[in-house]
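**Q** here is a sequence with its predicted model. Questions after.
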Amino acid sequence: MTELLGRPAADWIAEQGLPLHLTSLPRIRENVRAFTRVFRDLYPRGAVRYAVKACAHPVLLAAIRAEGAGADVASPFEARMALQAGLDPRTLDLNGNCKEDELIREALASRMLIVADSAEELALVEATARAMGRRARVLLRLSGFHLGGVTGEAIFTAGPWSKFGIPLAEIPPLLENLGAYPSVRFLGFHTHIGSQITRVEPYLAVLGRMVELGRVLRDRTGACPVLNLGGGFPVNYLEEPAWDELRRRTAARDGFSWNLGLAGLDADGVWQGEAYHSPWPKEQMVEAILRGTVTVDGEALPVLRALESLDTPELLVEPGRAIAEDAGLTLCRVAHVRRAGGAHNLVTVEMGVLSHADAMLEGLPNRWDILEGPDDPEPFETFVAGNLCFSGDLLARFQTRLRRRPRRGDTLLIRDTGAYTAHFMASNANAYPRPPRLLVHGDGDVTVMKRRDRYEDLFA
């Protein structure tokens, strides 16, 4: 049987059972280093803030700290975890649209950088800081950008309709009234377009606007020392030929997508929503941004020159998926192989979609494989369904190609499941236990991030 992360897959299964999530800590560290190398080579004033929501554990965050990165936190326990892992609170960005009072007080006491998500929250931060005798370090989060269909609607977070950020139209009057916030030190601006942004143009459009606003802030306060471009840097779930084939077959409506749906195609056959391949995956997107051109106050400028015109601010990024996704593997067991719709293969596995969260959104075409047995001359194309009692429980909405017809009891391997997938929507639907999640170290050590639920845990 296949070896996974330094051990035979059979050993993992015998010890932990199925389904099972594995995450490679060395790969996470390698991905952080790749981002920091881009900044070192092109813009030494850049820095990484790992988005903790992607995959979280104190041991993982200690490794992030060891690689010289900070973190983007958005809840009391995420902040507590980062502090427990030894991260300097000044390298923690407190994000999110619903910060609890105690979390704001903790951020002020420890000198975290607070990303103000609305004018109302900014007023709350001012009042809290004044009551504590503190001065808050704040970035203003921007939204209201008209960028078109840059990714899936559920993961686009900077458009005109967004629960995140301060609309661009509200920023100029706010900047004219900074004197109303004597307990706030305005350091700059933040935005986060969304997740799996596969084109560089949206980032350049947003960055150009941020530089423009940074100049206004500098005129008001004397400096704009920080810009935070967020994350959303893409992962290549498919290589270019497979991505081209997916779009072609989906356009042809040949049953490649579940129930003959149009998937990501609009009426004109143009792909809309989350894309699965980019010429600039992971850290290469940051490199493309830094080598790109932005428009600032009507003038086209190379990005590095535009940043220099703003006195070379610290440029922060918050990759999450791009750091954790390709570090993750998921194993599950085949239950049945049958036909659906009278025409298509359907494999049912002993794991629900709530343990494979990305499939809940747009059905990522993750790479699947069968671990046991030899290949067949003809590959086996199939959809994959889970074991939960609702029709949306589909783990593969695009036909995935396996190297042979699977049998009951076979083990399926799903790659690129390190970010969000294992935990973000995990629940005990149908009273199934949540699977274990293991963080695998390079020296053979293993950290149990989450053990498998017991019956008693479900009803404690």
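**A** Right, received. Where do you want to start?

**Q** from here on, contacts and neighbour counts on C-alpha atoms
**A** Will do.

**Q** can you give me the end-to-end distance of stretch 362-377?
**A** 31 Å (CA to CA, to the nearest Å).

**Q** how about that stretch: buried residues?
**A** Buried residues in stretch 362-377, counted by 16 or more other CA atoms under 10 Å: 362, 363, 364, 365, 366, 367, 368, 369, 370, 371, 372.

**Q** most widely separated two among those?
**A** Pairwise distances across those peak at 28.8 Å for 362 and 372 (criterion: CA to CA).

**Q** okay, and which of the buried residues of stretch 362-377 map to helices?
**A** Applying DSSP state H to these, no entry is found in helices.

**Q** among those, which lie within strands?
**A** 368, 369, 370 (DSSP state E).

**Q** before we move on, the earlier item: closest to residue 346 out of the buried residues of stretch 362-377?
**A** Among the buried residues of stretch 362-377, and counting by CA to CA, the member closest to residue 346 is residue 368, at 14.0 Å.

**Q** below is structure B, check it against A:
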Amino acid sequence: MAAPSSPNDPATDPSIQELITARPWLKHDAQAGLLLDGVPLAAIADVVGTPTWVYSAATMRCRYRALATAMAEAGLDMQVHYAVKANDSRAVLAQFAAEGAGADVVSGGELLKARRAGIPASAIVYSGVGKSEQEMRLALSEDIGQINVESTEELEMLSALAGALGHTARVALRVNPDVDAGTNDKIATGRATDKFGIPYADAVALYARAASLPGVEPVGLATHIGSQILDLAPYRDAFARIAALVEALREHGLRVGTVDCGGGLGIGYRNEPTSSPAGLAAAMKGAFGGLDVRLIMEPGRWLVGPAGVLLASVVLVKQTRHEPFVVLDAAMNDLVRPAMYDAWHGIVPLSPVDAVTPVGPVTVVGPVCESGDTFARSRRLPPLAPNAHVAILDAGAYGVVMSSTYNARPLAAEAWVDDARWSVIRDRQPMEALWERERLPA
């Protein structure tokens, strides 16, 4: 009996047509090629050049509303805070602000971007293990809705600072439930060995300590167990532990009004089965439905990941005795996820001819001087000529925000598709910008 295929076995990769079919916002047109919400992506590539990020506004709105509806139908008192770290484009933030979303931020820069995009301070939650004094001052001066405290040391620091400034910080203790989410080791955040959160056994004592400190008002608990989670079981385990902690705190006479459930709901990069918003809502209701708490959630990837593509062009095809190397003008400095996480992303040609041409195995790489600058191995694609355009799918989350100028490569442009029209929302970085802030020593 043959061994089962691994999740990254090229033999189990979805075909080009299967990738498109699973994403209703994408269509293949016999004349115009690959369309995003009715807009030919080749037209954007021809005008703006490549590499270029392209986002579907309608897809983001649809997914946000589906998530909000699932929570409402479950009868949950839920506030959705978009995780800014997934994609902090001003257009993305402004759209979620218009939908009524709050923001989950992890830096002073993200806080200011969220405020400038129209998200009210009262709807901002600030997470993160290393908030500086300057960032705490900013959060206090903006009077944001909640600060998720992640350590005893941070709590003491925040109390002293808030007291000195005459402010009161509304805080939730981020508790580490010691639950393995079963995701990539680099994006797991809820195990006892991870840097995030307060040890579960210390939470009651620290919450009581917070209630006695000047300048802070403990309002609830928070947890977050990781990202790209496809199975609901880890959520159920974590939520059950947090619910038990709510009851324990109340038994000690402490008020708990809010539970921040975190984010992490995964998407099907390879068309693999995923958990639904309705399933997540049911897990939350099962744990917290009888506790009379207001819930917060922090979705990021699930909202924006599928809504974005990275357009790239073929520089050349290098023939080898193993398999051809298709060299793109996009690289790991643009989309680092494959190099950092061994992440799988669908790759689809834009040309209507290429999309229906017989396929064969190729290795898709970028031009950066790192062997890790590889997007796919043994990926079945049609023969691609120089200057052919491709779309790297599901690149709306943790794409542009993790970009760099490594190898002195300027940051890519960004485009926005809405109502069958498109526009540029960020110009390609000029080459001169790579050195314009540098100074030679005297």
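**A** Done, it's in. Worth saying up front: this structure is predicted, and the values here are computed from it rather than measured.

**Q** how close are the two chains, by TM-score?
**A** Laid over one another, the chains give 0.86 as their TM-score (TM-score structural alignment, normalised by the length of the second structure), with 402 aligned residues with a CA RMSD of 2.0 Å.

**Q** what's the longest strand in the second structure?
**A** Per DSSP E, the second structure has its longest strand at strand 308-318.

**Q** in the first structure, which residues correspond to that one?
**A** Strand 308-318 of the second structure corresponds to residues 328-338 in the first structure, going by TM-score structural alignment.

**Q** quick one: the matching stretch to chain centroid distance?
**A** Put simply, stretch 328-338 of the first structure sits 24 Å off its chain's centre (CA atoms, centre = their mean, to the nearest Å).

**Q** ok, residues contacting that stretch?
**A** By CA atoms under 8 Å, 6 or more residues apart in numbering, the surrounding residues in contact with stretch 328-338 of the first structure are 18-24, 345-351, 406-419.

**Q** got it, and stretch 427-441 of the first structure?
**A** So stretch 427-441 of the first structure is contacted by 5, 16, 18-26, 60, 354-355, 388-389, 422, 426, 446-455, 458 (CA under 8 Å, 6+ apart).

**Q** list buried residues within those.
**A** 5, 16, 18-26, 60, 354-355, 388, 422, 426, 449, 452.

**Q** what sits against the most far-flung residue of the first structure relative to its centre?
**A** Distance from the C-alpha centroid of the first structure peaks at residue 377, with 37.5 Å (CA atoms, centre = their mean). Applying CA under 8 Å, 6+ apart, we find residue 377 of the first structure in contact with residue 404.

**Q** any chance of the buried residues of stretch 362-377 of the first structure in a markdown table, with distance to residue 73 of the first structure too?
**A** Shown next, in a markdown table, are those (distance: CA to CA, whole Å):
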| residue | distance to residue 73 of the first structure |
| --- | --- |
| 362 | 25 |
| 363 | 27 |
| 364 | 25 |
| 365 | 29 |
| 366 | 27 |
| 367 | 30 |
| 368 | 32 |
| 369 | 34 |
| 370 | 37 |
| 371 | 37 |
| 372 | 40 |
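
**Q** the stretch 351-460 of the first structure: helices as residue ranges?
**A** 358-361, 455-458 (DSSP state H, counting those that start in this stretch).

**Q** just the strands in the stretch 301-442 of the second structure please.
**A** With strands called from DSSP state E, counting those that start in this stretch, the stretch 301-442 of the second structure shows them at 308-318, 325-328, 347-349, 360-365, 374-381, 389-392, 413-418, 421-426.

**Q** just say which of the helices of the stretch 351-460 of the first structure is most tucked in.
**A** Among the helices of the stretch 351-460 of the first structure, the stretch with the highest mean neighbour count (mean count of other CA atoms under 10 Å) is helix 358-361, at a mean of 18.

**Q** where in the second structure does that one align, residue-wise?
**A** Counting by TM-score structural alignment, helix 358-361 of the first structure pairs with residues 337-340 of the second structure.

**Q** tell me if I'm right that residue 29 of the first structure and residue 68 touch.
**A** No - with contacts counted by CA atoms under 8 Å, residue 29 of the first structure stays clear of residue 68, the gap being 10.3 Å.

**Q** how about the helices in the stretch 101-250 of the second structure?
**A** For the stretch 101-250 of the second structure, helices defined by DSSP H, counting those that start in this stretch occupy the ranges 108-116, 133-142, 152-165, 203-212, 233-251.

**Q** quick one: closest of those to residue 66 of the second structure.
**A** Residue 66 of the second structure lies closest to helix 233-251 among the helices of the stretch 101-250 of the second structure, at 19.5 Å (CA to CA).

**Q** show residues contacting that closest one.
**A** Contact partners of helix 233-251 of the second structure, identified using CA under 8 Å, 6+ apart, comprise 175, 177-182, 204, 207, 221, 223, 225, 255-256, 261, 280, 283-284, 287-288, 291.
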